[in-house]
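K.L.:
no sequence on hand, only this structure:
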């Protein structure tokens, strides 16, 4: 009997020893595999949208590039890696930097002021998180705020909304790289046929400056065309004396439906006519246009003997919007670098289109008359000027001098209005009082076009998702608990009971 017990214990010890050896070997293999994978820096992206890796479209394109692209990322990579929401951008930067055609450099602009200064010589206002790509003297800036997009979708009952967070950076970055590699120039078209200012006679200096930034300015006559050219990045309507036609309205709306961008430089016009079709277009973007000329009544705010040249205020976006066009300019103004000054302007107003597009049209102000005491009042007035019907003087409240709007339901099309076309013409563009307005318009160009693809690679936005389970009622919750909690516990108890029975059985 004693011998039998001894043999049993030896046999049990032998099985245990073998099990421990296999466990140790398995653990060693797992550790070695993990060490090998970590040294190889291999990652797997199991997300539904592939948000942590570049698409085949981008990787195939980068493999084909035979020129060296200088890629400057104005942010510390180590700091970026610690923010979970920014991991898609962090991983994208790592992948872009791994290609032979990319000369990648990441740094914080404040900690490397000399490098930042050199990049600013390319003509960009830069801030942390921006990207600059450069190839053979051609350069493009990608603002930080274009990398991600948040869309709130209201529920059917209107009580809740779902926030979807998208990484849009790959589409934009790959397009920008292609733009500087190929040297393909961006077209800005100036509409003609309505008594506008001409790009060839009134904006020759602007045309030259745009060419230095890979923008080509050309005329566009829509009266003889049925569509806006496919290569149009931006269309500008500069001080039209007459309204656009019904056919032009349709053509411009078709362009906006494709994600187009239009700037309306609407100088005051003393003619007794209404811009009926232009107003129809602007109404879809929740912008109304006044028929007035803005005059400042406070002598400390206007140029002596000219009430129509006056100091105004930049409007900086608050935390409720992802659209930031003016904050960098505001930093310059606050440091005493320039004073926002308006020249011969009409005013605009934000309208709400009967609530039909409030969930997909987002607009805001860029410039306003000065509110000296911060109570929403202003000493500027909007004196009636032109138009087909009598209008009242606008007084006491702050007036909008420039506005922006975008429609998410129309392929992110964008519209900008400003109450003057004089600030960019040859007589004013180099004047100190036009500095802020000129830079504001360049920021709008960047928002409109650089936030879109320089070339459409067809890379969709990648939604940042998390796995979730929706349990509709109490009975389903109990069933879920049984499946995921009770069943594993029961199986574990049965396994333990079987083990103990065999362990202590004769």
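P.N.:
Noted; the coordinates are in hand. Nothing here was measured: the structure is a model prediction, and the numbers come from that model.
K.L.:
can we go C-alpha only for contacts and neighbour counts from here?
P.N.:
Noted.
K.L.:
end to end, how far does stretch 118-136 reach?
P.N.:
The first and last residues of stretch 118-136 sit 16 Å apart, counting by Cα to Cα, to the nearest Å.
K.L.:
take the one below as the second:
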């Protein structure tokens, strides 16, 4: 064997070893969890699963199959990568791909929709279909400005976690929303979140209906401008006396609402005739734009992200009665700071004011629950769309689901695919530092260096 041939043999053997090592390495990488193989570098962490989803998957005791239905060459890679993270977190979840082009018979057999995630639970025989268009949402209005539709939101976690909860649970609750008093309409985001938690929402006019339906498990009053009629007040009072649940977003109104306030008084709360302000925790130099204090120890505030803030605008102010009615216990979950203020037409009264509270009354047959939020801006569509990093919607959904023992808040808001802006509670000294002091120092140092070099 010549030296040249021997050298060539070593090279060939080394090449085989390197190729084998690469193949084995790729096989090992391919078996790693999706979160290890692909890091979430997106600005709004669209691939990262929150604690709500992790808790739901941890408690799963039924097997679920998630089918990715569509042409694999066309399905958005963000969706396929995202779904695999659910499989990584639970042994009860299996992900399969259904090629709707090559295997249309399999699509018909499943009775699944094309270009969608199809979630199926064999134990309950329940299914849920999630169109890809419900996951990656488009801003159609942008077409009129740019000539093309732009991606606006990624709702993968919200849709898929809700679907898993739905197919594994038989629980479905009825929520009735009052109308006839100038109430605000629930926004699309809030309506979607209620649906995600398996809550069916129906409108109700108490005067024309004449009673609260027997299947009502939560009565929701969203910012009534005018007062309740005497008959309506009686209906709601009797509903509560039977152990009912009522959630009121009171809001500020220039009209007097004595019947509404009497309902609140019966549960230890009083709606003051004025606006709440806060001279300590406010947004953009407007004391009526309040970053509320969120006390711990309430089931409404459990699981909230402590790094995020809530923001309420032009809120009414509440106080607690000094002497609570018999059997009533009040638990505030949202307040102004100690620098709060009640502002009326003729005076300003400093103090700490309640912005959200739960009042429970012990009855012979159970417990009545009256939850009051002093402002509907907590769920304002425009506010929560502009500031996607607020705790507002989670706080509201906690207040809703806390009325039920067998319903969890699995309503996860969609994540923005646009640029997210940070919310700064007080600009003050930081604004002066970054806008004035640092630039001036930088210019001064640069000028000194320039002059020194010029002399040289």
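P.N.:
Happy to help now that I have it. The shown structure was predicted, so the numbers you read here are calculated from the model rather than taken from an experiment.
K.L.:
so how far is residue 233 of structure 1 from residue 189 of structure 1?
P.N.:
8 Å.
K.L.:
wait, I meant residue 504 of structure 1
P.N.:
Taking Cα to Cα, one finds residue 504 of structure 1 at 81 Å from residue 233 of structure 1.
K.L.:
looking at the two, which one has more neighbours?
P.N.:
The neighbour count for residue 504 of structure 1 versus residue 233, taken as other Cα atoms under 10 Å, is higher for residue 233 (23 against 7).
K.L.:
list the contacts of whichever residue in structure 2 pairs up with that one.
P.N.:
Structural alignment (TM-score structural alignment) places residue 233 of structure 1 against residue 217 in structure 2. Applying Cα atoms under 8 Å, 6 or more residues apart in numbering, we find residue 217 of structure 2 in contact with 173-176, 244-245.
K.L.:
recalculate using a threshold of 6 Å.
P.N.:
Listed by Cα atoms under 6 Å, 6 or more residues apart in numbering, the contact partners of residue 217 of structure 2 are residue 174.
K.L.:
go on, the one 4 residues further on?
P.N.:
Contacts for residue 221 of structure 2 were tallied using Cα under 6 Å, 6+ apart; they are 177-178, 248.
K.L.:
helices - which of those residues land there?
P.N.:
With helices taken from DSSP state H, there is no overlap with these.
K.L.:
reformat those residues as a markdown table; add distance to residue 279 of structure 2 and neighbour count.
P.N.:
Converted to a markdown table, the contacts of residue 221 of structure 2 look like this (distance: Cα to Cα, whole Å; neighbours: other Cα atoms under 10 Å):
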| residue | distance to residue 279 of structure 2 | neighbour count |
| --- | --- | --- |
| 177 | 34 | 21 |
| 178 | 34 | 22 |
| 248 | 26 | 21 |
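K.L.:
want to throw those into a markdown table with distance to residue 16 of structure 2?
P.N.:
Output for those, formatted as a markdown table (distance: Cα to Cα, whole Å):
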| residue | distance to residue 16 of structure 2 |
| --- | --- |
| 177 | 71 |
| 178 | 74 |
| 248 | 72 |
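K.L.:
in strands, which of the residues you listed fall?
P.N.:
177-178, 248 (DSSP state E).
K.L.:
of those, just say which sits nearest to residue 108 of structure 2.
P.N.:
Of all these, residue 108 of structure 2 sits closest to residue 177, with 38.8 Å by Cα to Cα.
K.L.:
which residues does the aligned residue in structure 1 for the closest one contact?
P.N.:
Superposed on structure 1 with TM-score structural alignment, residue 177 of structure 2 falls opposite residue 190. Contact analysis of residue 190 of structure 1 by Cα under 6 Å, 6+ apart lists 219-220, 235-236.
K.L.:
with residue 176 of structure 2 instead?
P.N.:
Contacts of residue 176 of structure 2 (Cα under 6 Å, 6+ apart): 201-204, 219.
K.L.:
in the stretch 101-250 of structure 1, which spans are strands?
P.N.:
Applying DSSP state E, counting those that start in this stretch to the stretch 101-250 of structure 1 gives strands spanning 102-106, 131-135, 138-142, 148-154, 161-167, 186-191, 215-220, 232-238.
K.L.:
of all those strands, which lies closest to residue 117 of structure 1?
P.N.:
Using Cα to Cα, the strands of the stretch 101-250 of structure 1 put strand 131-135 closest to residue 117 of structure 1, at 12.8 Å.
K.L.:
run through who's touching that closest one.
P.N.:
By Cα under 6 Å, 6+ apart, the list of residues contacting strand 131-135 of structure 1 reads 69-73, 139-142, 180-181.
K.L.:
the longest helix seen in structure 2 maps to which residues in structure 1?
P.N.:
Longest helix in structure 2, counting residues (DSSP H): helix 3-30. Using TM-score structural alignment, none of the residues of structure 1 align to helix 3-30 of structure 2.
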